[in-house]
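Chemist: Predicted coordinates and the sequence they were generated for:
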Amino acid sequence: MAAGLNLQPQTVNGRLTLDLSNQGLTSIPEEVFDITDLEVLDVSKNILTSIPETIGRLQKLYRLEAHANMLTSLPQAIVTLQKLTHLYVYRNKLANLPHGIEKLQKLTELSIFDNQLTEVPPGVYLLPNLEVLDVSNNKLSTFPPGVEKLQKLRELYIHDNQLTEVPSGVCSLPNLEKLSVGPNPIRRLPNDVTRLTGIKSLSVPDCQFDEFPRQVLQLKTLEKLYAGGCKFDKVPDKVGNLQHLWLLSLSNNLLRTLPSTMSHLHNLRQVYLWKNKFDTFPEVLCELPVMEKLDISNNNITRLPTALHRADKLKDLDVSVNPLTYPPQDVCEQGTGAIMAFLKQEAEKEVLQAFNRLSVRVKQTQWKPLARSLGLSNTEMSAIKVFAPDDVPDQVYQTLVQWSEKEGEAATLSALEQHLRDLDFQQLADQLSPTHWVG
């Protein structure tokens, strides 16, 4: 059996390690269990149906990786491995865990997802040092009480089961940073989920919520929110309170609009909105200064706003499966860079067009107070005047230069229109309205 196998352990990261992964093994060579100083054993990605009880001889074992095999049970001797801190037995055919699992008092990570478990043994809750527990993709319909005892737990994954509610006690875990509860047929989150004051990642996709889970809006430390496939049609205004959010997934819902308060999410880098009900592009996305990735594919959007070009960190834009007519199809087919360049060029045309229309209708004296109100100094006015064409009042150019150098909201045409109204230039503002010029 051992023929052709290298059974000589190596020191990796200061630990005596034997890597027998991906070798087509149907059993573990008995010689392995003679290496009593072994600290890490990796027999993952084989065809093992069992692990012999002789594994109990490896009393120095710190980490056991036996995932992606055909295991239907684990040896009882595993619970004697008192130094074991990491146990990875996911992607097998396990229906239960060994009796006495609570004896593994040093265990910090237990990964048993993608198996056939119908219950979590209560002994798991007696592991005082457990930090990561992954029981996702099993056949769990209930959780026995006691999860609140895992006071050191940082990550809990219970998605892809048959749970109808978040287990009692989860909201009493003071160190929880990652919680994944969907997909599951869960209709609502418990109100006391707001007690998770250090949570950074919450995953609730494909749950059966009637509306956006409002309790989430109080989780001020949240950095990643996955809420796709929940079938809600509105995002509350208070989503703008999640100031640390850098990933937001709202894909496969029924959204037609987004709240303007999303512009407050200055750290948002990744946004996933594919397969919703958007007829028009949500303009608030143009106000996200650090957005790098946007997937708004599979909607009913016909036009991208030129203002999107201001999201200059956007490197990955997916607008496929939309009936887009603007930008033209040949531009869209060239990818994100071409789309953004096109929108920027079009935005510059809009600015010049708008100001040229204004210049025809405005008395020269009206532009002086407007230019000064925008902060243009006399020196700047004089310098720019040299370059102003004879057929356009130089004050138009003075205003244009100052305004176009502004960033964020100050650079939008609507912001300029409002500025004109504030100065009581109502007729000028009317001329800037999209109904008065072609853009």
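Modeler: Everything's here; your move.
Chemist: rest of the way, CA atoms for contacts and neighbours
Modeler: OK.
Chemist: give the contact list for the residue nearest the centre of the chain.
Modeler: By CA atoms, centre = their mean, the chain has its centre lying nearest to residue 247, at 3.0 Å. Contact partners of residue 247, counting by CA atoms under 8 Å, 6 or more residues apart in numbering, are 223, 224, 225, 268, 269, 270, 271.
Chemist: which of the residues you listed lies closest to residue 372?
Modeler: Set against residue 372, the nearest of those by CA to CA is residue 268 (35.3 Å).
Chemist: how much space between that closest one and residue 144?
Modeler: 37 Å (CA to CA, to the nearest Å).
Chemist: what about these two, which has more around it?
Modeler: residue 268 (25 against 12; other CA atoms under 10 Å).
Chemist: what's around the residue nearest to residue 253 when sequence neighbours are not counted, how many residues?
Modeler: Among residues not flanking residue 253 along the chain, residue 231 sits closest, at 4.5 Å (CA to CA, 6 or more residues apart in numbering). As a burial measure, residue 231 scores 22 neighbours (other CA under 10 Å).
Chemist: Same question for residue 235.
Modeler: Residue 235 has 18 neighbours, counted by other CA under 10 Å.
Chemist: Correct me if wrong: residue 134 contacts residue 115.
Modeler: No: using CA atoms under 8 Å, residue 134 makes no contact with residue 115, being 10.9 Å away.
Chemist: In terms of neighbours, single out the busier of those two.
Modeler: Each of residue 134 and residue 115 has its neighbours counted (other CA under 10 Å); residue 115 has more, 22 against 19.
Chemist: Would you state the helices of the stretch 201-350 of the chain in chain order?
Modeler: In the stretch 201-350 of the chain, the segments counted as helices under DSSP state H, counting those that start in this stretch are 329-332, 336-361.
Chemist: Go through the first one and flag the buried ones.
Modeler: This means helix 329-332. By neighbour count on 16 or more other CA atoms under 10 Å, the buried set for helix 329-332 is 331, 332.
Chemist: How about residues contacting it?
Modeler: With CA under 8 Å, 6+ apart as the contact definition, helix 329-332 has outside contacts at 338, 339, 342.
Chemist: The structure to be compared is supplied as follows:
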Amino acid sequence: MMYEQQQQQQVRSKRQMERRRMNRIDQVEDYNENNSSDKQQLEVVDLSGMSLDTLPNPPLNLAIISKLDLSNNNLQSIPESLTARLLNVVMLDVHSNQLKFLPNSIGCLSKLKVLNVSGNLLHSFPRTIENCRSLEELNANFNQLSQLPDTIGFELVNLKKLAVNSNKLVFLPSSTSHLTNLRVLDARLNCLHSLPDDLENLINLEVLNVSQNFQYLSTIPYSVGLLISLVELDVSYNKITALPESIGCLKKLQKLSVEGNPLISPPIDVVDRGVDAVKEYLCNKINGTQKTSPKKKSWFGKLTKCGTFNGGSLPADGGEGYIMPSYRPIDGMASPRYMGMFSPRRLFSPKSYFSR
């Protein structure tokens, strides 16, 4: 009886999903038929979570769509003809599908500001994505990206958020340092071996996360300490042994995560005291004022201090010590007369053996 009820529930769920899909498609068609004025815009077309394997092809003027949500389906590709006609789309969400590539016609989306392609099977981006010069947010988390377009930073000049975590990136292109409007860079859970050297150009960057690149990332460039707007820095779970001293200059830095690294500088006791202590330690290293452990004083120094090897008169307080009245040549000192004077018994005796 219980099994039959479960089957009936599954059938009802499938029917409801199918009715939902058809209703949405009908709404799109009705809107197209009843609103022929170019002044009116279709704000959102939502076809998410409908188990679509392919996209429907209604007689819709795609140019009136500003937001298109195709997320949480089973799409393996997006037709070139579809994206080529989305001339006014501002947001395109295709996350959680089975996409292995994006159409080259995505470069036609000159007004696109938000692109979410996370949770797919993408290995790379088409070079035409560089034509999306209005793009402000690119979310490509949880894919199989091994590289980003070399010139991405030269073209996507309005990009404010670049999220590429949980991929297979070995490096970030050097052009990344030209994304001067970038505020968030999330590249954790990759295979990064290094970061671009001239990151100081990212003058608006507030959040930098390159954590969990594990055995690959062993150094952080000095330029990280020149990111004048940086508020959060996460370099945890890498192979970093020393933080660049320039991090001590990050006045706006409020959150620093460095756990999971074999850090030597700063030492763990400094890290445990928090971000301000780390900044102070690194800043002192830059200024050359970092305190080091005091050296042990030798017995010779102690003897000198108490006057044992000082030439001249006896101490003012009346204490006794060895006084060398004048220089004597080594030949004379080596004679039998003077050999006995270096005996420890005589050396530390309060008597004077060198009076004239």
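Modeler: All right, it came through fine. No experiment lies behind these values; they were computed from the predicted model shown.
Chemist: one step back: any idea how far the counterpart of the residue nearest to the centre of structure 1 in structure 2 is from residue 234 of structure 2?
Modeler: Using TM-score structural alignment as the criterion, residue 247 of structure 1 maps onto residue 184 of structure 2. As defined by CA to CA, residue 184 of structure 2 lies at a distance of 12 Å from residue 234 of structure 2.
Chemist: Equivalent analysis for residue 213 of structure 2, please.
Modeler: 11 Å.
Chemist: more neighbours, these two?
Modeler: Between residue 213 of structure 2 and residue 234, counted using other CA under 10 Å, the more crowded position is residue 213 (25 against 18).
Chemist: How many neighbouring residues does residue 252 of structure 2 have?
Modeler: 13.
Chemist: again with residue 365 of structure 1
Modeler: 10.
Chemist: Check which element follows whatever helix or strand it lives in along the chain.
Modeler: Using DSSP states H and E, residue 365 of structure 1 sits in helix 364-373. Following helix 364-373 of structure 1 in sequence order, the next helix or strand is helix 378-385 (DSSP H and E).
Chemist: in structure 2, what residues pair with that next one?
Modeler: So helix 378-385 of structure 1 is aligned with nothing, judged by TM-score structural alignment.
Chemist: Over to stretch 307-315 of structure 1?
Modeler: Taken onto structure 2 by TM-score structural alignment, stretch 307-315 of structure 1 occupies residues 246-254 there.
Chemist: What lies in contact with the matching stretch?
Modeler: Around stretch 246-254 of structure 2, the neighbours that count as contacts under CA under 8 Å, 6+ apart are 222-233, 275, 278-283, 286.
Chemist: of the residues you listed, buried ones?
Modeler: In these, burial by neighbour count holds for 222-233, 275, 278-283, counting by 16+ other CA under 10 Å.
Chemist: Next up, the contacts around the residue lying closest to residue 230 of structure 1 once chain neighbours are set aside.
Modeler: Computed as CA to CA, 6+ apart, the closest residue to residue 230 of structure 1 that is not its neighbour in sequence is residue 206, at 5.0 Å. Contact analysis of residue 206 of structure 1 by CA under 8 Å, 6+ apart lists 182, 183, 184, 185, 227, 228, 229, 230.
Chemist: Could you report the neighbour count for the last one?
Modeler: So that's residue 230 of structure 1. 24.
Chemist: Which position in structure 2 pairs with it?
Modeler: Per TM-score structural alignment, residue 230 of structure 1 is aligned with residue 167.
Chemist: same deal with the third one?
Modeler: In structure 2, the residue matched to residue 184 of structure 1 (TM-score structural alignment) is residue 120.
Chemist: chain center to stretch 79-94 of structure 2, what's the gap?
Modeler: Using CA atoms, centre = their mean, to the nearest Å, the mean C-alpha position of stretch 79-94 of structure 2 is found 31 Å from that of the whole chain.
Chemist: which residues does the counterpart of residue 84 of structure 2 in structure 1 contact?
Modeler: Alignment note (TM-score structural alignment): residue 84 of structure 2 maps to residue 148 of structure 1. Going by CA under 8 Å, 6+ apart, residue 148 of structure 1 touches 125, 168, 169, 170, 171, 172, 173.
Chemist: Setting aside sequence neighbours, what's the nearest residue to the fourth one?
Modeler: Closest residue to residue 170 of structure 1 in three dimensions, ignoring its sequence neighbours and counting by CA to CA, 6+ apart: residue 148, at 5.9 Å.
Chemist: quick one: residue 231 of structure 1 from residue 120 of structure 1, how far?
Modeler: Distance from residue 231 of structure 1 to residue 120 of structure 1, by CA to CA: 30 Å.
Chemist: Which of the residues in the longest helix belonging to structure 2 are classified as buried?
Modeler: Ranked by number of residues, the top helix in structure 2 under DSSP state H is helix 2-34. For helix 2-34 of structure 2, a neighbour-count test (16+ other CA under 10 Å) marks 21, 25, 28, 29, 32 as buried.
Chemist: list residues touching both of residue 184 and residue 234 of structure 2?
Modeler: residue 208.
Chemist: Residue 50 of structure 1 touches residue 76, doesn't it?
Modeler: No: Residue 50 of structure 1 is beyond contact range of residue 76, at 11.5 Å (criterion: CA under 8 Å).
Chemist: Now name the helix or strand holding the nearest residue to residue 333 of structure 2 once chain neighbours are set aside.
Modeler: Spatial nearest neighbour of residue 333 of structure 2, excluding adjacent residues (CA to CA, 6+ apart): residue 339 at 6.7 Å. Assigned by DSSP H and E, residue 339 of structure 2 falls within helix 336-339.
Chemist: what's the very next helix or strand once past that helix aligned against in structure 1?
Modeler: Next helix or strand after helix 336-339 of structure 2 toward the C-terminus (DSSP H and E): helix 344-347. Against structure 1, there is no aligned range for helix 344-347 of structure 2 (TM-score structural alignment).
Chemist: buried residues in helix 344-347 of structure 2?
Modeler: The neighbour-count criterion (16+ other CA under 10 Å) identifies residue 347 as the buried residues of helix 344-347 of structure 2.
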